[in-house]
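**Q** 3D model of this:
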Amino acid sequence: MAKAQNLSMTHAKKEDTKKYKDKKQVLFHDGTKLDIDVVFRPSKKQELGVDLLKLIREKIEKLENVDGNLLTDVLTSLIVKHFTSIQVKGLESFDDHLEMYKILQDNDYLSPILQAFDPIELQTTIENTIEEANKQMNKISDDLDRILESQMESRSELNEETV
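**A** Next comes the predicted model:
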């Protein structure tokens, strides 16, 4: 039986390269191309979730409503941003991501990109990201409820003292 070697960063990097180096190229009607990740890195999936929550929080802080369709469009934009070679600058806000989605869709880029992803990889990433976002939104909602309750109790105590 061969003796196991101690793990080194060199070995870990080699394994990382083997697992995540594969890209698929999408060629578009206008002669442009885009490389997409065949396997999604867990760290990129995590960044995707963090970015989605940040964008949702932005809308909540502005007291703006976010429906499911808009959220799906922004999530799709984030997936393209994180798992392709698309070059984006100034893509910071919810509305920026919504604009990116619309431009890609209106100019027939989005469908070929989404079709090029591994369907299982894409579906599980979407499901897991939405599930985690829902958990975080429930926590935020619970925190807001507690804050409101606390404020109501404080007002009630103040009213009782002044009576």
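**Q** switch to C-alpha atoms for all contacts and neighbour counts from now on
**A** Noted.
**Q** what's the spacing between the helix ranked longest in the chain and its chain's center?
**A** Longest helix in the chain by number of residues, with DSSP state H as the criterion: helix 119-162. Relative to its chain's centre, helix 119-162 lies at 19 Å (C-alpha atoms, centre = their mean, to the nearest Å).
**Q** now do the contacts for Lys84.
**A** No Lys there; residue 84 is Thr. Thr84 makes contact with 34-37, according to C-alpha atoms under 8 Å, 6 or more residues apart in numbering.
**Q** just the helices in this protein please.
**A** Counting by DSSP H, the helices of the chain are 9-20, 42-61, 68-83, 94-106, 110-116, 119-162.
**Q** mind checking how far the residue positioned nearest the centre of the chain is from Val80?
**A** Note on the chain: the residue nearest the mean C-alpha position is Leu48, at 2.9 Å, using C-alpha atoms, centre = their mean. Counting by C-alpha to C-alpha, to the nearest Å, the separation of Leu48 from Val80 is 10 Å.
**Q** now the other sequence, so there's something to compare against:
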Amino acid sequence: MTKKEKNLSLPQVKRQNNQVYKDKKRIVLDQSKLDLDVVFRPSKVNELTAEFIGLMQQAMKEAKPFDAGAAMGLTVALVIRHFTSIETNAKTYEEHLDMLRQLKDANYLDTIMDAFELSEVERVFEEIQRSITSLTAEVDASLQKDFAADSPAGGQADA
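**A** Predicted coordinates for the structure are as follows:
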């Protein structure tokens, strides 16, 4: 006798998600506690990635230095903000980097980052890298299209 399969329901999916993403890890830093997500929700990774892109664009628009080191620092700050219980009002590029500096100066940064599951943090960095690669390809394609439209003979090279 075969068991009858039930149709998938949103409450069932929510229960499953709550089960998968409920685990927290608590660390104590001096006299303060900090709870960290053990497994990162993909939807929160997507939110973090979108915020990263927005902050990167803000920094570039304001001619702030934005190199690989700044990108890494911003990503770490966003991971801490999105996947811990830290209380912060950081919203701008500079506020996130200041948060990172404050945590580093207080000797908390390494302890916090070491407490995360490495595979989860790597997944965030990979997602951001994919997004940057995709964004770069879109910008390049747009520039090529604009260049072709602006050049004589519709972008065809001289023979």
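**Q** contacts only, for the residue nearest to the centre of structure 1.
**A** So Leu48 of structure 1 contacts 78-79, 82, 129 (C-alpha under 8 Å, 6+ apart).
**Q** could I get these as CSV with neighbour count and distance to Phe117 of structure 1?
**A** Listed next are the contacts of Leu48 of structure 1 as CSV, based on neighbours: other C-alpha atoms under 10 Å; distance: C-alpha to C-alpha, whole Å:
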residue, neighbour count, distance to Phe117 of structure 1
Leu78, 22, 14
Ile79, 20, 10
His82, 18, 12
Thr129, 20, 16
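**Q** which one of those sits closest to Ser93 of structure 1?
**A** Leu78 (11.2 Å; C-alpha to C-alpha).
**Q** return the residue of structure 2 aligned against the closest one.
**A** Aligned by TM-score structural alignment, Leu78 of structure 1 pairs with Leu78 of structure 2.
**Q** now do Lys139 of structure 1
**A** Match for Lys139 of structure 1 (TM-score structural alignment): Glu138.
**Q** before we move on, the earlier item: what about the contacts of Thr84 of structure 1, which one has the most neighbours?
**A** Each of those was scored by neighbours using other C-alpha atoms under 10 Å; the highest score is Ile36's, at 24 neighbours.
**Q** without its sequence neighbours, what residue ends up closest to it?
**A** In space, and not counting its chain neighbours, Ile36 of structure 1 is closest to Thr84: 4.2 Å by C-alpha to C-alpha, 6 or more residues apart in numbering.
**Q** over to Phe28 of structure 1?
**A** Tyr109 (6.9 Å).
**Q** next: Arg41 of structure 1.
**A** Nearest residue to Arg41 of structure 1, sequence neighbours excluded (C-alpha to C-alpha, 6+ apart): Tyr20, at 6.9 Å.
**Q** and Lys45 of structure 1, how far from Thr124 of structure 1?
**A** In terms of C-alpha to C-alpha, Lys45 of structure 1 sits 10 Å off from Thr124 of structure 1.
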